[in-house]
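Peer 1: below are the sequence and a predicted model for it; my questions follow.
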Amino acid sequence: MKKIIVVGSTGSGKTTLCQRLHGQVISYKKTQAIETFEQAIDTPGECIENRFLYKMLLVTSVEADVIGLVQDCTKEESYFPPGFASAFAKPVIGIVTKVDLATSEEDVKQAGIYLREAGASEIFEISSMKDLGMDKLTAYLED
């Protein structure tokens, strides 16, 4: 299985995604520092929210096989600058989270647009809480 580093704003669902991927009990906890799982690396939201922390993401990404940009579809803003994926020398995918909480299909589409503009090559729409779309993401990581 490919090791994924998940990058996204605070509250976007990165930790919940990592817990789901590893079959752990889903429980909220604020990620204070980079946390390594067997097949994932969880990063604090501050790493994308503060440009001066980008270098922490770049250094940590060396340990991963794929970069996962995580965008919460219930949020109207995105912290990913256009072309952000070009900073990484690895495949970059986009993960739209919380699709079960979207108020419209347009919200999910907009999240995908943010991720495409950031440079994600493939987009996965998931709900870690409801286990929606996780099969496609897991299949990609196992390929």
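Peer 2: Received, thanks.
Peer 1: hey, let's count contacts and neighbours off CA atoms from now on
Peer 2: Will do.
Peer 1: residue boundaries of the helices in the protein?
Peer 2: Per DSSP state H, the chain carries helices over the ranges 14-21, 46-49, 54-60, 105-118, 134-142.
Peer 1: which parts of the third one are buried?
Peer 2: So that's helix 54-60. Burial within helix 54-60, assessed by neighbour count using 16 or more other C-alpha atoms under 10 Å, is assigned to residue 57.
Peer 1: list the contacts of it.
Peer 2: Judged by C-alpha atoms under 8 Å, 6 or more residues apart in numbering, the contacts made with helix 54-60 from elsewhere in the structure are 7, 43, 47-48, 87-88.
Peer 1: contact partners for residue 84?
Peer 2: Contact partners of residue 84, counting by C-alpha under 8 Å, 6+ apart, are 118-119.
Peer 1: state the distance from it to residue 26.
Peer 2: Distance, residue 84 to residue 26, using C-alpha to C-alpha, to the nearest Å: 29 Å.
Peer 1: what of residue 102?
Peer 2: Residue 102 is 20 Å from residue 26, where distance means C-alpha to C-alpha.
Peer 1: on that earlier part again, dump the contacts of helix 54-60 into JSON lines; add distance to residue 66 and neighbour count as well.
Peer 2: Shown next, in JSON lines, are the contacts of helix 54-60 (distance: C-alpha to C-alpha, whole Å; neighbours: other C-alpha atoms under 10 Å):
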{"residue": "7", "distance to residue 66": "11", "neighbour count": "27"}
{"residue": "43", "distance to residue 66": "14", "neighbour count": "25"}
{"residue": "47", "distance to residue 66": "17", "neighbour count": "20"}
{"residue": "48", "distance to residue 66": "17", "neighbour count": "22"}
{"residue": "87", "distance to residue 66": "13", "neighbour count": "12"}
{"residue": "88", "distance to residue 66": "9", "neighbour count": "15"}
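Peer 1: take a look at this one as well, against the first:
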Amino acid sequence: MKRIILVGSVACGKTTLCQRLNGLEQIYKKTQALEVINHTIDTPGEYLEHRSLLQALVVTSVETEQVLFVQDAAQERFMFSPGQAAAFSVPVAGVVSKADAATSDQIRTAGALLALAGASPVFVVSARAGQGMEALARFLEDGALPVKKEAENG
């Protein structure tokens, strides 16, 4: 798997996603500091939410091959700025998380906002339920882009 860093707000699902990607038991815990788990760097949401800490994410990402912007589909606040992916020297993909707890409109909006931030491609997942994880895992293994289904295009 590529070396990745997970970036997103508090409680957006970064740790659950990290646990699922690494085949670990899913246990809720608040990430307090940067944590390296296999090839994944899990970050505290405060690093994105407090603008003075953003530079730590950019600097840490230099040691990775891929940044994943993670957005909770049902969360109404969006912490990524338009074009924010340009601040990183490695590719940035997006992950709409908690898809099992969101409406299709919320999922569509979260995906559009991640694209506006410069994340591409954008994956829709529920790490807790396993939904969408196969396509994301395949992308992180070999860089294969997801194939859009006709229903997703509508």
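Peer 2: All right, it came through fine. Every value quoted in this text rests on a predicted model; they were computed, and no experiment measured them.
Peer 1: give me the TM-score for this pair.
Peer 2: The TM-score (TM-score structural alignment, normalised by the length of structure 1) is 0.98; 142 aligned residues with a C-alpha RMSD of 0.6 Å.
Peer 1: before we move on, the earlier item: point out the most buried one among the helices of structure 1.
Peer 2: For those, the stretch with the most neighbours on average is helix 14-21, a mean of 23; neighbours defined as mean count of other C-alpha atoms under 10 Å.
Peer 1: how close does that one sit to structure 2?
Peer 2: Once the two models are superposed, helix 14-21 of structure 1 sits on average 0.4 Å from its counterpart in structure 2 (mean C-alpha distance after the TM-score superposition for structure 1).
Peer 1: helices or strands next to that helix in the packing?
Peer 2: Applying 3 or more C-alpha pairs under 8 Å, 6 or more residues apart in numbering; DSSP states H and E, one finds that helix 14-21 of structure 1 contacts strand 4-8, strand 40-42.
Peer 1: re the thing from before, please identify which two of the contacts of helix 54-60 of structure 1 are farthest apart in space.
Peer 2: When C-alpha to C-alpha is used, the two most widely separated members of these are 43 and 87, lying 16.5 Å apart.
Peer 1: got a list of what residue 133 of structure 2 touches?
Peer 2: Applying C-alpha under 8 Å, 6+ apart, we find residue 133 of structure 2 in contact with 21, 125-127.
Peer 1: switch to 10 Å and redo it
Peer 2: Remark: with contacts taken as C-alpha atoms under 10 Å, 6 or more residues apart in numbering, residue 133 of structure 2 is in contact with 17, 20-21, 123-127, 139.
Peer 1: what's the answer for residue 86 of structure 1, then?
Peer 2: With C-alpha under 10 Å, 6+ apart, residue 86 of structure 1 has these contacts: 92, 118-120.
Peer 1: return the member of those residues nearest to residue 52 of structure 1.
Peer 2: residue 118 (17.8 Å).
Peer 1: isn't that closest one right next to residue 68, touching?
Peer 2: No - contact between residue 118 of structure 1 and residue 68 fails when scored by C-alpha atoms under 10 Å: they sit 11.3 Å apart.
Peer 1: what is in contact with the two at once?
Peer 2: Common neighbours of residue 118 of structure 1 and residue 68, counting by C-alpha under 10 Å, 6+ apart, are 85, 92-94.
Peer 1: among these, who's most crowded?
Peer 2: residue 94 (27 neighbours; other C-alpha atoms under 10 Å).
Peer 1: that one and residue 21 of structure 1, how far apart?
Peer 2: Distance check for residue 94 of structure 1 against residue 21 of structure 1: by C-alpha to C-alpha, it reads 16 Å.
Peer 1: ditto for residue 46 of structure 1
Peer 2: Separation of residue 46 of structure 1 from residue 21 of structure 1 (C-alpha to C-alpha): 22 Å.
Peer 1: can you check residue 106 of structure 1 too?
Peer 2: Counting by C-alpha to C-alpha, the gap between residue 106 of structure 1 and residue 21 of structure 1 amounts to 27 Å.
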